[in-house]
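Trainee: Sequence and predicted structure are below.
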Amino acid sequence: MKPGWLLPIFATVAAPAAAQDLTPAETARINAIVAQSLARTGVPSASVAIVRGGRIVFAKAYGKQSDTIPVARTDAKYPIASVSKQFTAAAALLLEDEGKLSLDDTVAKYLPGISGGDRITIRQLLSHTSGLQDYWPQDYSFAAMSNPTTPQGIIDRWAKNPLDFAPGTQWQYSNTGYVVAGMIIEKVAGMPLLDFLRARVFTPLGIAAIDQDLATGSGFPNGYHRYALGPVRVAQPAAPGWLYAAGELAMSASDLAKWDIARMNRTLLPADDWAAQETPVRLPDGSTNGYGLGVYAKEQDGHAYVEHSGEAVGFLSQNTVFPDDKAAVVVLVNGDFGDAQGKIASQIAALILPPPTTIATEATRAKQARAIFDALRTGTLDRATMTDDANYYFTPTALADYKTSLAPLGEPRSFELVRPPRLRGGFVNRNYRVTFANRAVNVVTYAEPGEHGRYEQFLIMPGE
């Protein structure tokens, strides 16, 4: 089960998605994207769910799920593997809300015998900064996985080895850390992790998740494998017990999309729990790779996104949420080779996210911003260009201060965008730098999307 795949998004800025169904042309394009990717890689099947405008607008399964499923079904449960980690993290956060544990508690408080347990915190387990050796770095089922195991068996073999680094000093993906976290959650909750999640998450959201060890046999997708470019073969599943809290869940693409909707709407969990999951951990030197608690949280080309991928024997998955756009893409495939799930997800994301703003739009926006800036230098403002909040901000006192402080600076020598626009809170943030003969100022704006969207904010601040 590998670290999350980093989604390449088209290199433009977009407005928030509208709550709309897919058009026939978009649906046809999605069908073509999936068909081409399956044909290119040889992966037998894919199940896709798409959220747009905060609701599921598309769910479809393609190809051969198994010899016992004649027609691909959208309700078929695929192992989601490491995408499960965000659910484990959510369970820990819910227990913290109840005062039953703290993410800053040490492992030793709950489990004895773990290497560095008196220094490793639950937060470090969930953020992959514990230093515990990963028990499954391979992209295949290794020899021991042909025999059943238990969480304690994994801990005894891997979590009692010397640490790979001092806790909190480095980042290294560790399935072992999640097994330890799962055992702590079960001890504190007084029930199996899956039962806790079913009661607190799955049943409220209408998600029919099961243990992936049980998602085998008639009625379930087979996993498939391929050696190099050879024939596609049925993969032998790992023996029971190997995924546990690091990746034990199986569900349909639509069920996973229900969780994504809860994330973007900040429902089910308290808002600060969602924020905690999506806050990237930072190492002592201040660096981060974007991983929070069970998810990557990043921004690319103006789009904030939260994502994780998953890998089980014979299966790969990709789950990507665009909270500001109210959109998500779930792709589950039953082949553990190629990158069908990643390619499908990235191409669908590029299709369903809102149309990008153009270079012409940015030129228009810069011209508008310069005009407003020049007006403020004279203490005037076209209030039709502002939202109600911005008009509330620009009191007579504010306008007078803008005039008296800016007018003496003279005519600007330059007015330039200092970084690419980005989405935040449903607005497009653009920052400008204005230089005068003897100093510079910064202009921080938030505007409604589109060429003529009103300004929610137009602040002028001292520059270096």
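Mentor: Cool, got the structure.
Trainee: drop to CA atoms for contacts and neighbour counts, all remaining ones
Mentor: Noted.
Trainee: Centre-most residue in the protein?
Mentor: residue 306 (1.4 Å; CA atoms, centre = their mean).
Trainee: Tell me how far that residue lies from residue 295.
Mentor: 6 Å (CA to CA, to the nearest Å).
Trainee: now residue 271
Mentor: Distance from residue 271 to residue 295, counting by CA to CA: 16 Å.
Trainee: Next, show the common contact partners of residue 306 and residue 295.
Mentor: residue 278 (CA atoms under 8 Å, 6 or more residues apart in numbering).
Trainee: Doesn't residue 349 lie inside a helix?
Mentor: Yes. Counting by DSSP: H, G, I helix; E, B strand; the rest coil, residue 349 is found in a helix.
Trainee: For it, grab the count of nearby residues.
Mentor: When neighbours are counted by other CA atoms under 10 Å, residue 349 registers 22.
Trainee: was I right about it contacting residue 331?
Mentor: No. Shown here, residue 349 and residue 331 do not form a contact pair, counting by CA atoms under 8 Å, at 11.2 Å.
Trainee: Can you tell me the closest non-neighbouring residue to residue 423?
Mentor: The shortest distance from residue 423 to any non-neighbouring residue, by CA to CA, 6 or more residues apart in numbering, is to residue 302 (5.5 Å).
Trainee: burial of the one you found, as a residue count?
Mentor: 21.
Trainee: can you check the one 3 residues further on too?
Mentor: Neighbouring residues of residue 305 were enumerated by other CA under 10 Å; the total is 22.
Trainee: can you map out the strands along the stretch 301-450 of the chain?
Mentor: Ranges of strands within the stretch 301-450 of the chain are 303-312, 315-322, 327-333, 414-417, 422-424, 427-435, 440-447, based on DSSP state E, counting those that start in this stretch.
Trainee: second one coming, line it up with the first:
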Amino acid sequence: MSKKKATWGLAPFFLAPLLIFAARETRSSDAAAEVAAKVKVYIKPYLDMKAFSGSILIAKKGKVILKEGYGLANYELSVPNTPQTKFHIASISKVFTAAAILMLEEKGLLAVDDPLTKYVPDYPGGEKITLHHLLVHTSGIPNINNFPEYGNWSRFPQTPASLIEKFKDRPLNFPPGTRYDYSNSNYNVLAAVIENISGRSYGEFLKENIFDPLGMQDTAHDGNPAVLIENVASGYAPAGVDGFEKAPYLDWTVKTGNGSITSTVEDLFKWDRALYADEILSSASRTKAFTPYVDDSVGYGWFISRRHNRRCIRMNGRSPGFQGEIHRYVDDGTCIVVLSNNYSGAASFMIDDIAAIAFGEPYEPLTVNKDLEIDAKVLASYLGAFQGGADFFVPNASLTLENREGRLALRWSMGGLSWLVPVSSSRFYDRTFGGLVTFGKDEGEVSHLTYRSSGRDYRANKKKM
């Protein structure tokens, strides 16, 4: 046999692995295209009623299968959202604050079981509050966001020290470690701890120790309102059935530590990948971060749960003009990020269905009919006051259903107005919080409403006149 014939005889053995690889790549590309097509159809109703504008990223096993921008980053200038658009990520910022604390612990500069007074010496009662209590919201420190003065404070520059001054002398809501109560104040305090120990500002520490090492060049602490942020989205709020209004002005330093960071879906995916290795946090620190310490769900900056019968490590955020979600299905290597510049609950409502699409599981697409005219008598039967219990979507909330020029609106006792878009004559989509409102009857009379959010139903009973 000639050398030439021998070479050609071996060719199939060399080509076979390449053909198998090519076939796998084709299948992967086809699957990604199918996911993208389904997501496009799924989000159309949200886009049509302007309940969502933002960016979405889906990745599996380290490979991005979808990244896309939807709607506008700025409605006044008609600038579209893209995967590179920066959004304020609100409470998703907490995952970076918690990581910074764990990094300082790795360096031997603190321990999470240390008392607060070790790092903020003049904090009243701080000897009974540990850093762990702050990380998992069991400190008892009241939530700064709930103070009546907060709206005024949020319009002016703040520092972690100035924020602490606003709540440190207020009584604790409960003895430290005895209860869970989500409080943004905890992470204001943790930002102060980071600054006091490191000698760097909160933003500088994150940049130098997390963002720069990971190449997260589009992520930063918004610490100076005079500084221009390139490619950042403007924030909006739902107005009416399909309109927008500008979100109120906010100096984001009021959220230092708990919600002051801007980022992109692409950068948050870089963060997701880093959490599978020792690039920023050791295996021991990652285990600490992802351990559910309270109610089998509260970790250090993250919530831990099971969704779609899979372990899900997630965080969400919502601040005026913005909302976001990051869900990490760590056993599958799947990451889903939804960031929005609309102060609507759509991102939280959508992300579970987007995960179902990614996993090839059933999901319920949203169908709305914003032009549906509800019979005046039917609409009138829905009006009035409804009362939720301790297990309601917002515990013990009172709700008032109002007729606003032939449109149904829901006013919440804690403040805020939800515009309801018809799905049918008895079911409505809440443009503000992203839930579904269904009216129920007993003996022919409207007796209650059911508020559906994140796959759960919450009942509020109608008050008798």
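Mentor: Looks like it arrived, so ask away. Keep in mind that this is a model prediction, so the values were computed, not measured.
Trainee: More neighbours: residue 271 and residue 295 of the first structure, which one.
Mentor: Comparing residue 271 of the first structure with residue 295 by other CA under 10 Å, the one with more neighbours is residue 295, at 29 against 12.
Trainee: distance of the equivalent of the more buried one over in the second structure from residue 260 of the second structure?
Mentor: Aligned by TM-score structural alignment, residue 295 of the first structure pairs with residue 302 of the second structure. Distance, residue 302 of the second structure to residue 260 of the second structure, using CA to CA: 16 Å.
Trainee: what do you get for residue 123 of the second structure?
Mentor: Counting by CA to CA - residue 123 of the second structure and residue 260 of the second structure are separated by 23 Å.
Trainee: Looking only at neighbour counts, state which of these two leads.
Mentor: For residue 123 of the second structure and residue 260, the more surrounded residue by other CA under 10 Å is residue 260, and the numbers stand at 24 against 18.
Trainee: give the contact list for the more buried one.
Mentor: By CA under 8 Å, 6+ apart, the contact list for residue 260 of the second structure reads 88-90, 93, 221-223, 252-254.
Trainee: for the stretch 151-300 of the second structure, what spans make up the strands?
Mentor: 220-221, 236-239, 243-246, 261-263.
Trainee: Out of these, the one nearest residue 73 of the second structure is which?
Mentor: Residue 73 of the second structure sits nearest to strand 236-239 of all the strands of the stretch 151-300 of the second structure, at 9.5 Å, using CA to CA.
Trainee: quick one on the thing from earlier: need the contacts of residue 260 of the second structure in TSV with neighbour count and distance to residue 109 of the second structure, can you?
Mentor: As requested, the contacts of residue 260 of the second structure are exported to TSV (neighbours: other CA atoms under 10 Å; distance: CA to CA, whole Å):
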residue	neighbour count	distance to residue 109 of the second structure
88	33	30
89	30	28
90	25	28
93	26	22
221	23	23
222	21	26
223	22	25
252	23	28
253	26	25
254	26	26
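Trainee: ok, of those, which one's closest to residue 279 of the second structure?
Mentor: Closest to residue 279 of the second structure, out of all of those and judged by CA to CA, is residue 93, at 18.9 Å.
Trainee: Could you verify my assumption that that closest one touches residue 252?
Mentor: No. Taking contacts as CA under 8 Å, residue 93 of the second structure lies outside contact range of residue 252: 11.7 Å.
Trainee: For these two, list the residues in contact with both.
Mentor: 259-260.
Trainee: Please convert the strands of the stretch 301-450 of the first structure to a markdown table, extending it with distance to residue 57 of the first structure.
Mentor: Below are those laid out as a markdown table (distance: least, CA to CA, whole Å):
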| stretch | distance to residue 57 of the first structure |
| --- | --- |
| strand 303-312 | 19 |
| strand 315-322 | 14 |
| strand 327-333 | 10 |
| strand 414-417 | 36 |
| strand 422-424 | 23 |
| strand 427-435 | 24 |
| strand 440-447 | 28 |
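Trainee: ok so, going back, okay if I get the strands of the stretch 151-300 of the second structure as TSV plus distance to residue 110 of the second structure?
Mentor: Below are these laid out as TSV (distance: least, CA to CA, whole Å):
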stretch	distance to residue 110 of the second structure
strand 220-221	23
strand 236-239	40
strand 243-246	42
strand 261-263	24
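Trainee: quick one: which of the ones you listed is nearest residue 19 of the second structure?
Mentor: Between those, strand 261-263 lies closest to residue 19 of the second structure; by CA to CA that is 39.5 Å.
Trainee: tell me the contacts of the counterpart of residue 181 of the second structure in the first structure?
Mentor: Taking TM-score structural alignment, the alignment pairs residue 181 of the second structure with residue 172 from the first structure. Each residue near residue 172 of the first structure by CA under 8 Å, 6+ apart is listed here: 128-129, 131.
Trainee: Narrow those residues to those that are buried.
Mentor: 128-129, 131 (16 or more other CA atoms under 10 Å).
Trainee: Just the closest of the residues you listed to residue 181 of the first structure, please.
Mentor: Distance to residue 181 of the first structure, by CA to CA, is smallest for residue 128 among these, at 11.1 Å.
Trainee: Quick one: map that closest one onto the second structure.
Mentor: Checking TM-score structural alignment: residue 128 of the first structure goes with residue 137.
Trainee: May I have the residues that are in contact with its match?
Mentor: 180-183, 186.
Trainee: Just among those, which is most surrounded?
Mentor: Highest count within the contacts of residue 137 of the second structure by other CA under 10 Å belongs to residue 186, 25 neighbours.
Trainee: Cross-check the contact I'm expecting between that residue and residue 141.
Mentor: Yes. Contact criterion CA under 8 Å: residue 186 of the second structure and residue 141 qualify, at 6.9 Å.
Trainee: which residues are common contacts for those two?
Mentor: By CA under 8 Å, 6+ apart, no residue touches both residue 186 of the second structure and residue 141.
Trainee: do you know how far the aligned partner of residue 342 of the first structure in the second structure is from residue 358 of the second structure?
Mentor: Matched by TM-score structural alignment, residue 342 of the first structure corresponds to residue 348 in the second structure. From residue 348 of the second structure across to residue 358 of the second structure, the span is 16 Å (CA to CA).
Trainee: cool, residue 330 of the second structure as well?
Mentor: According to CA to CA, residue 330 of the second structure stands 14 Å off from residue 358 of the second structure.
Trainee: the more surrounded of those two?
Mentor: Counted by other CA under 10 Å, residue 330 of the second structure and residue 358 do not tie: residue 358 has more neighbours, with 24 against 16.
Trainee: Which helix or strand contains the closest residue to residue 445 of the first structure other than its chain neighbours?
Mentor: Spatial nearest neighbour of residue 445 of the first structure, excluding adjacent residues (CA to CA, 6+ apart): residue 458 at 4.6 Å. Per DSSP states H and E: residue 458 of the first structure is located in strand 455-462.
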